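# Requesting a structural model of the entry that follows:
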Amino acid sequence: MAHIDYYFSTLSPFTYMAGTRMEEVAAKHGASVTYKPLDIMALFARTGGTPLKDRHPARQAYRAQEMPREAKKLGLPLTLKPAHFPTNAAPSSYAIIAAQSAGGGDLGQLAHAFLRALWVEEKDIAQDDVVRACLTAAGFDPALADSGLLSGAETYVQNLEDAVRANVFGSPFYVVDTGQAFWGQDRIADLDRHLAGDL
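Model prediction:
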């Protein structure tokens, strides 16, 4: 059975646009998934990326066109400049890490709930009430927002180190135990074909 290490940031609009398609592909092929939320700004600093605010105006202008186009193609609502972007990704990431350890809910739905809260509902995903609401909506105990903060912080740091070792440089990023890696929501179809043995 294949395994996917799923590296992502809860701040990434393109991870939001992935929806739960990766989870559908993994289920189709019986692949297991480890969710590895990480600090995208720290990843950029380690792998040659540039924070949005520091990108050339031409790149920012293209992003402003590309994001609504992609969202429209996927049939997803999107707020181009949400009220709480950027925000602190650590609380939502810690919640995902705690939920993965605790089990009992739907991790794909949880990750997407945070991303939707940021990019559609314009909520601050660093706030405790938002974290609890997302946990509840995905079938997890909202008390996970309070538990495992130390281990969550340690895992969050370790996820970054794992990402750098795995040559990850963006979000979403899917690394299969075959050694093949796929960057971006527009590569989920290629991930599907790879797991099928066609690519």
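# only C-alpha atoms for contact and neighbour calcs from this point on.
Fine.
# where do the strands sit along the protein?
With DSSP state E, the ranges of strands along the chain come out as 3-8, 32-37, 173-176, 181-183.
# Nearest approach to Asp106 belongs to which of these?
Closest to Asp106 of the strands of the chain is strand 32-37 (Cα to Cα; 11.6 Å).
# Who are the packing partners of that closest one?
Helices and strands touching strand 32-37, by 3 or more Cα pairs under 8 Å, 6 or more residues apart in numbering; DSSP states H and E, are strand 3-8, helix 90-102, helix 149-165.
# ok, now which ones touch the residue nearest the centre of the chain?
Centroid-nearest residue in the chain, with Cα atoms, centre = their mean: Phe8, separated by 3.4 Å. Going by Cα atoms under 8 Å, 6 or more residues apart in numbering, Phe8 touches 15, 35-38, 40, 170-173.
# buried subset of those residues?
Among the contacts of Phe8, those classed as buried by 16 or more other Cα atoms under 10 Å are 15, 35-38, 40, 170-173.
# Let's compare: structure for the following, please.
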Amino acid sequence: MKQMDYYFTVLSPWAYLAGSRLEDIASRHGAQITYKPLDIGQLFGRTGGTPPKDRHPSRMEYRMQELKRWSKALDMPMNHIPAHWPTNGAPASYAIIAAQSVGGGDMGALVHRIMRACWAGEKDIAEDAVIKSCLSDAGFDPSLADSGLLAGAETYGRNLEDAVAAGVFGSPFYICDDGERFWGQDRLDALDTHLSAKP
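Got it, this is the predicted structure:
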């Protein structure tokens, strides 16, 4: 079975705009996804990136134009300046890690629900009630938001180290088991094409 590592931050508008396309691609190619949420601020600090708050105004203006263009092109509802962004992405990331470890629900749905809560639902994804609702909606036990904290924190930190070692520098970032890397939701078609190629 083909394997893909999916590195992302739950705070990324670009990961939100990926929607369920990664899961659709994986399903078509019989590939398995390992979800690896991480701290994007620390990743930027380790790999030469600049947090949005520190970017030049012209870059931020262009970013906004791109967000509007892509959300319209993909027909995805989006508040481009959400009420609760930035926020603490760690609790939601811990819940994703715990859910992946336990299994039994729909991981793609969970990840997308959390990001949609931020970018379209005007909810604070650092709040327990929001996280638990997303877990429940995706078929997971909502108590994972409470029980997976320690293991989640350890894996969250390890995901960052794995990302740096693997050459990840942004979100969303997809790595195939043959080492091919794809950065950004706008590279999902290229990922699909790559997985379609005969060995």
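# And the TM-score between these chains?
With the length set by TM-score structural alignment, normalised by the length of structure 1, the two chains reach a TM-score of 0.98; 199 aligned residues with a Cα RMSD of 1.0 Å.
# I'd like the distance between the residue nearest to the centre of structure 1 and Pro172 of structure 1.
As judged by Cα to Cα, to the nearest Å, Phe8 of structure 1 and Pro172 of structure 1 stand 5 Å apart.
# Ok, Lys28 of structure 1 next?
Separation of Lys28 of structure 1 from Pro172 of structure 1 (Cα to Cα): 19 Å.
# hey, what's in contact with both of Phe8 and Pro172 of structure 1?
Residues touching both Phe8 of structure 1 and Pro172 by Cα under 8 Å, 6+ apart: Thr15.
# sorry, back to before: map the residue nearest to the centre of structure 1 onto structure 2.
Phe8 of structure 1 maps onto Phe8 in structure 2, with residues paired by TM-score structural alignment.
# can you list contacts of stretch 73-87 of structure 2?
Outside stretch 73-87 of structure 2, the residues touching it (Cα under 8 Å, 6+ apart) are 11, 17, 64, 67-68, 71, 118-120, 122-126.
# can you pull the buried residues of it?
Using 16+ other Cα under 10 Å as the test for burial, stretch 73-87 of structure 2 gives 76, 78-79, 82, 84-86.
# Which residue, neighbours along the chain excluded, lies closest to Ala133 of structure 1?
What sits nearest to Ala133 of structure 1 in space, not counting adjacent residues and going by Cα to Cα, 6 or more residues apart in numbering, is Pro142, at 7.1 Å.
# what's near enough to touch the one you found?
With contact set as Cα under 8 Å, 6+ apart, Pro142 of structure 1 has these partners: 131-133, 135-136.
# ok, so of the contacts of stretch 73-87 of structure 2, who is nearest Gly45 of structure 2?
Using Cα to Cα, Leu11 comes nearest to Gly45 of structure 2 of these, at 16.4 Å.
# show me the contacts for the closest one.
For Leu11 of structure 2, the contacting residues are 85-87, 89, 115, 118, by Cα under 8 Å, 6+ apart.
# Going by distance to Tyr94 of structure 1, which of the contacts of Phe8 of structure 1 wins?
Looking across those and measuring by Cα to Cα, the closest to Tyr94 of structure 1 is Pro37, at 8.3 Å.
# Thought Gly197 was touching Asp190 of structure 1, still the case?
No - using Cα atoms under 8 Å, Asp190 of structure 1 makes no contact with Gly197, being 10.5 Å away.
# Comparing those two, which residue is more hemmed in?
Legend: neighbour count by other Cα atoms under 10 Å for Asp190 of structure 1 and Gly197, higher for Asp190 (14 against 8).
# What separation do you get for the more buried one and Ala163 of structure 1?
20 Å.
# just to revisit the earlier point, select from the contacts of stretch 73-87 of structure 2 the one having the most neighbours.
Neighbour max across the contacts of stretch 73-87 of structure 2 (other Cα under 10 Å) = Ile125, 31 neighbours.
# contacting residues around the counterpart of that one in structure 1?
Matched to structure 1 by TM-score structural alignment, Ile125 of structure 2 sits across from Ile125. By Cα under 8 Å, 6+ apart, Ile125 of structure 1 lies in contact with 87-89, 91-92, 114, 117-118, 131.
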